[in-house]
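# Please work out how this folds:
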Amino acid sequence: MVGAGVVGHASAVALRAHGYTGRITVLGSERHRPYDRPPLGRGFLTGQTTIDELALEAPHDDLDADWRLGVAAVALDAATHRVTLANGRTVDSDAVVIATGSAARRMSTMPRGVHTLRTVEDALALREELLPGAHLVVVGSGVVGLEVASTARDLGLRVTVLGSSTDALHTAFGATVAGAVFGLHERRGITVRTDLRVTELIGPGWVSGVRLSSGEEIGADLVLLDIGAVPLVGWLGGSALDPGGRDLHGGVVADSAGATGVPGIVAVGDCAAWLDPATGAHRRIAHFSDTRNRPSIAMAALLGVDPGAAAAPATLTSEQAGALVQFAGRLHGGESMTIEAGGVDTGDLLAVYRRGETPVAVLGIDQPGRVEEWRTRLLELSLSPTDTDAHVDTAGPAGPVRDASALG
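Below you'll find the model as predicted:
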């Protein structure tokens, strides 16, 4: 198992659940055992959540796995299933699960005071600089960046969010929903600007601001980049998974169950580009719910057993400026959307997305009861043999955006 995060942990759990009794070796570049990442931008930044509370393993869990942490994988011999580590050691196996995840996208020049948020270490470094009265500029208006903006505002910072129409929140859910979420933050005193592009971080030394494509400069005491993520697949270069030096930036290509073109090797999580049967395209997904659920499908494929029930609709839960934002379903793009309760100005809307006449997704802001009702309905539709499109869509590896990494 190459990757000791959420997906690696879920894959090990799935292997045992499917009856595998052999050895499991888990390799991880971080020194931490698997932990929950979404709280990093919320309670962990304020100190309300401890690192022990982030742990995914319960005290009574026993996966009987050999955890080898703090050293990255640097090469794979796909034919022999041999993984080479950064310290020069090798690990041989009968099968390999690629679960290395992704890394936060960075800019070409990164002065001090510029942060990304992907790991515990990232969160600890950012937390030290969230000082009352300081000015935080968040570049990108994805879910994670907006959560950090809200947390920073609660801690007494001035906050400016600089977004683009290509950010995940906008491209995934549409301008109406994005505007409603932005409104939540603006009512909390956060400045939100959209439809612009940051071209430069002003340095050198400590960051003093950002420069826009228009030439405008905006001052900052610290900056958080929320501009997407790139799959951690560079270590696979030259392997049989990269024939002829094919570009792996889009992730490890796999079928609808995570199997690669090499026997005994599967890829899962947001380093993998699974085939979507509904569209015939490969895409990466990064919903937290899918990273927990899809490993069961991939491990079943690896073991040659029945995966059981189809995957439920993807879900996303986020705290935005004191409001609860929830999503369930799957979006390919081009769906119609109607607001069926609440409204944009009141910040409590319920949006339902349809493909043709069929509902395929729901998003609610402070509408937990209605979202749960719709989630149950979407699940029923996905399991209905009379609704082929909804069934294939939910069972397949689609995601609400082409690269949903910014959704957290």
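
# hey, let's count contacts and neighbours off CA atoms from now on
Will do.

# can I assume Val192 is in contact with Val181?
No. With contact defined as C-alpha atoms under 8 Å, Val192 does not reach Val181; the gap is 10.3 Å.

# Mind checking which of those two has more residues around it?
Val181 (24 against 20; other C-alpha atoms under 10 Å).

# Now do the contacts for that one.
Going by C-alpha atoms under 8 Å, 6 or more residues apart in numbering, Val181 touches Gln320, Gly347.

# Which helix or strand contains it?
Using DSSP states H and E, Val181 maps to helix 175-186.

# and the helix or strand following that helix, what does it pack onto?
Of the helices and strands lying after helix 175-186 in sequence (DSSP H and E), the nearest is strand 191-193. Where contact means 3 or more C-alpha pairs under 8 Å, 6 or more residues apart in numbering; DSSP states H and E, strand 191-193 is packed against strand 158-162, helix 175-186.

# deepest of the ones you listed, which one?
strand 158-162 (a mean of 24; mean count of other C-alpha atoms under 10 Å).

# thinking again about what came up before, can you lay out the helices and strands packed on strand 191-193 as JSON lines showing distance to Pro313?
Shown next, in JSON lines, are the helices and strands packed on strand 191-193 (distance: least, C-alpha to C-alpha, whole Å):
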{"stretch": "strand 158-162", "distance to Pro313": "30"}
{"stretch": "helix 175-186", "distance to Pro313": "19"}
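
# Out of the ones you listed, flag the one nearest Pro359.
Smallest distance to Pro359 across the helices and strands packed on strand 191-193 (C-alpha to C-alpha): 16.8 Å, for helix 175-186.

# Is it correct that Ser302 falls within a helix?
Heads up, residue 302 is Leu, not Ser. Yes. Per DSSP: H, G, I helix; E, B strand; the rest coil, Leu302 lies within a helix segment.

# can I assume it is in contact with Gly264?
Yes. Contact criterion C-alpha under 8 Å: Leu302 and Gly264 qualify, at 6.6 Å.

# Alongside the first, I'd like the structure of this one:
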Amino acid sequence: MSLAEEGHLLIIGAGLAGYHTARQVRAQGHAGPITILGAEAHPAYDRPALSKAFLCGTTDLCDLYLDDPSDPLDARWVRSDAVTALSTEPLGVQTASGTFYLGDAVVIATGAEARRLSGHAIRSVEDAAALRAAPLAGARVAVIGGGFLALETAATCTTRGAGSVTVIAGEDLPGLRRLGRPVARALHSLHEQHGVRFTGAARALGVTRAPPDPQADQVVTLSDGRGIPADVVISAIGASPATEWLSRSALALDPGTQAVLADDTGFTGIPGVWTAGDCALWSAQRTGLRPVGHWQETVDQAQALAAALLGGSPSPMQEPYLWSDQHHVTIQAAGMLALADEVQVLAGSIEGNDLLVSYLRGGTEIGILGMNRLREVVRWRKSRRIRPAVLAA
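Modelled structure (predicted):
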């Protein structure tokens, strides 16, 4: 069921997915009202810089706003009013303020919430602002997690002058399971070159505020019995879909993650209800063909959803793409890395921080990753670009 030209679109969530869905709906010709409901007090903002430029203090929140003041989105924004319930008959949502909003279509884009072991996290601008205000110069910092967010944060803490930075990745090398041994060794080497230490495969079990070291504020207890004294602890151990408010709704949620299940246009199977972003699990994501929780994936979803919502033909989803900036190195990856059964080094070296790696499945290349290899990754993405089908006249 597509949205009528003058129909009212309700978007639940004022983050990346919600904003880009609204932008795409307008760009694809929808003339009806759009209402965007957000729990945060801020205008929609970009999150990737929170662990980098914003944490460093070289950029501020106003620089992260998604909307262009010279071309503002034609939509009604409702901030600081979290949605608490979804109604399918009539179609609409209830908010914490007691307001009920009717819509002709609803897009659920509530994102995800940080999993927090202890200490600081970096999911919202408030999280990043609290860490930015922390006295990091000379401090002992422990970062729990081994993904790109954890490694970006570790790199930024060294830039901020931390006395020491220890990463508790929970695996022998950071990114080993997801990216393969050559890339994991290269990431390990890159961070060690900048003084970052790793604890190996030991996992963080908890954080105590009664440490045996009287000079430390906290101690992170590891699964091998060690304790890591720290003045600042940062949790970067992933995020969970923000869907608790949907637990009693008619929507199908993934049993493991509680993400909203949808087809590959974002349609949930409930008439008029769609979903995108970190709170959603599209069909291709369930099978491992697409990544979850990456910026470009969310933007591409918004474009496909908007077309389907308006009754058009969605543009084909391109190869997955992700990037990360750590120290002086930009890491870019494209393709179905998670499905690879072989990893080959094409060029560069681990020590030189210029690795170029191919990911293969059954001998066929399905992905690529480069460290400061912009040209090669761009060329690979262009060669794999899927063009919309041209209908015969």
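
# Can you give me the TM-score here?
The pair, once superposed, lands on a TM-score of 0.90 when counted by TM-score structural alignment, normalised by the length of the second structure; 374 aligned residues with a C-alpha RMSD of 2.3 Å.

# Where in the second structure does the helix holding Val181 of the first structure align, residue-wise?
On the basis of TM-score structural alignment, helix 175-186 of the first structure is assigned to residues 181-192 in the second structure.

# Off-centre distance for the matching stretch?
Centroid displacement of stretch 181-192 of the second structure relative to its chain, using C-alpha atoms, centre = their mean, to the nearest Å, is 22 Å.

# mean shift between that stretch and the first structure?
With mean C-alpha distance after the TM-score superposition for the first structure, stretch 181-192 of the second structure departs from the first structure by a mean of 1.1 Å once superposed.

# Helices of the stretch 1-150 of the second structure, start to end?
With DSSP state H, counting those that start in this stretch as the criterion, the stretch 1-150 of the second structure has helices at 16-27, 53-56, 61-64, 125-133, 148-159.

# List the contacts of the fourth one.
Looking back up the chat, that one is helix 125-133 of the second structure. Contacts for helix 125-133 of the second structure (C-alpha under 8 Å, 6+ apart): Arg47, Leu50, Ser51, Phe54, Leu55, Cys56, Gly57, Leu61, His120, Ala121, Ile122.

# likewise the last one?
Helix 148-159 of the second structure is contacted by residues 51-52, 55-56, 136, 141, 143-144, 164-167, 191, 194-196, 235-237, 324-327 when judged by C-alpha under 8 Å, 6+ apart.

# Please apply the same query to the first one.
By C-alpha under 8 Å, 6+ apart, the list of residues contacting helix 16-27 of the second structure from outside reads 11-12, 34, 36, 44-46, 66, 73-75, 107-111, 276-277, 295, 298-299, 301-303, 305-307, 310.

# so the residue nearest to Asn293 of the first structure when sequence neighbours are not counted, which of the three states?
Distances taken as C-alpha to C-alpha, 6 or more residues apart in numbering place Ala311 nearest to Asn293 of the first structure, at 6.8 Å, with adjacent residues excluded. Under the three-state scheme (three-state DSSP), Ala311 of the first structure adopts coil.

# what's the counterpart of Ala311 of the first structure in the second structure in contact with, if anything?
Superposed on the second structure with TM-score structural alignment, Ala311 of the first structure falls opposite Met317. Counting by C-alpha under 8 Å, 6+ apart, Met317 of the second structure makes contact with Asp300, Gln301, Ala304, Ile386.

# Show me which pair in those residues is furthest apart.
Farthest-apart pair in the contacts of Met317 of the second structure is Gln301 and Ile386; separation 15.1 Å (C-alpha to C-alpha).

# Who has more neighbours out of these two?
Ranked by neighbour count (other C-alpha under 10 Å), Gln301 of the second structure and Ile386 place Gln301 first, with 24 against 13.

# need the contact list for the more buried one.
Residues in contact with Gln301 of the second structure (C-alpha under 8 Å, 6+ apart) are Ala17, Thr265, Gly266, Ala276, Gly277, Met317.

# What does Asp278 of the second structure correspond to in the first structure?
In the first structure, Asp278 of the second structure lands on Asp270 (TM-score structural alignment).

# Looks like its match contacts Phe288 (just checking).
No. Assessed by C-alpha under 8 Å, Asp270 of the first structure is found out of contact with Phe288, at 9.9 Å.

# Please say which of the two ends up with more neighbours.
Between Asp270 of the first structure and Phe288, counting by other C-alpha under 10 Å, Asp270 is the more crowded of the two (31 against 22).

# Can you tell me the element that one falls in?
Per DSSP H and E, Asp270 of the first structure falls between elements, in no helix or strand.

# which residues does it contact?
Counting by C-alpha under 8 Å, 6+ apart, Asp270 of the first structure touches Ala99, Gly101, Ser102, Pro231, Gly251, Arg284, Ile285, Ala286, Thr291, Ser405.

# most neighbours, which of those residues?
For the contacts of Asp270 of the first structure, the largest number of neighbours (other C-alpha under 10 Å) sits with Ala99, at 30 neighbours.

# Distance check, Ser324 of the second structure against Pro48 of the second structure.
Applying C-alpha to C-alpha, to the nearest Å, the value for Ser324 of the second structure to Pro48 of the second structure is 9 Å.

# for Ala112 of the second structure, that is, sorry about that
Ala112 of the second structure sits 14 Å away from Pro48 of the second structure when distances are taken as C-alpha to C-alpha.

# and what of Ile108 of the second structure?
21 Å.

# In terms of neighbours, single out the busier of these two.
Remark: of Ile108 of the second structure and Pro48, Ile108 carries more neighbours, 26 against 19, as counted by other C-alpha under 10 Å.

# what lines up against that one once you look at the first structure?
Residue correspondence to the first structure (TM-score structural alignment): Ile108 of the second structure is matched to Ile98.

# Could you measure from the residue nearest to its match when sequence neighbours are not counted over to Leu126 of the first structure?
Counting by C-alpha to C-alpha, 6+ apart, Ile98 of the first structure lies nearest to Ala267, which is 4.6 Å off, once chain neighbours are set aside. Here the criterion is C-alpha to C-alpha. By it, Ala267 of the first structure lies 31 Å from Leu126 of the first structure.

# Show me which of those two is the more surrounded one.
Shown here are Ala267 of the first structure and Leu126; by other C-alpha under 10 Å, Ala267 has more neighbours (29 against 22).

# The more buried one contacts Val252, doesn't it?
Yes. Assessed by C-alpha under 8 Å, Ala267 of the first structure is found in contact with Val252 at 6.6 Å.

# Now the common contact residues for these two.
Joint contacts of Ala267 of the first structure and Val252 (C-alpha under 8 Å, 6+ apart) are Thr260.

# Against Ala155 of the second structure, how distant is Thr265 of the second structure?
The spacing between Thr265 of the second structure and Ala155 of the second structure, counted by C-alpha to C-alpha, is 37 Å.
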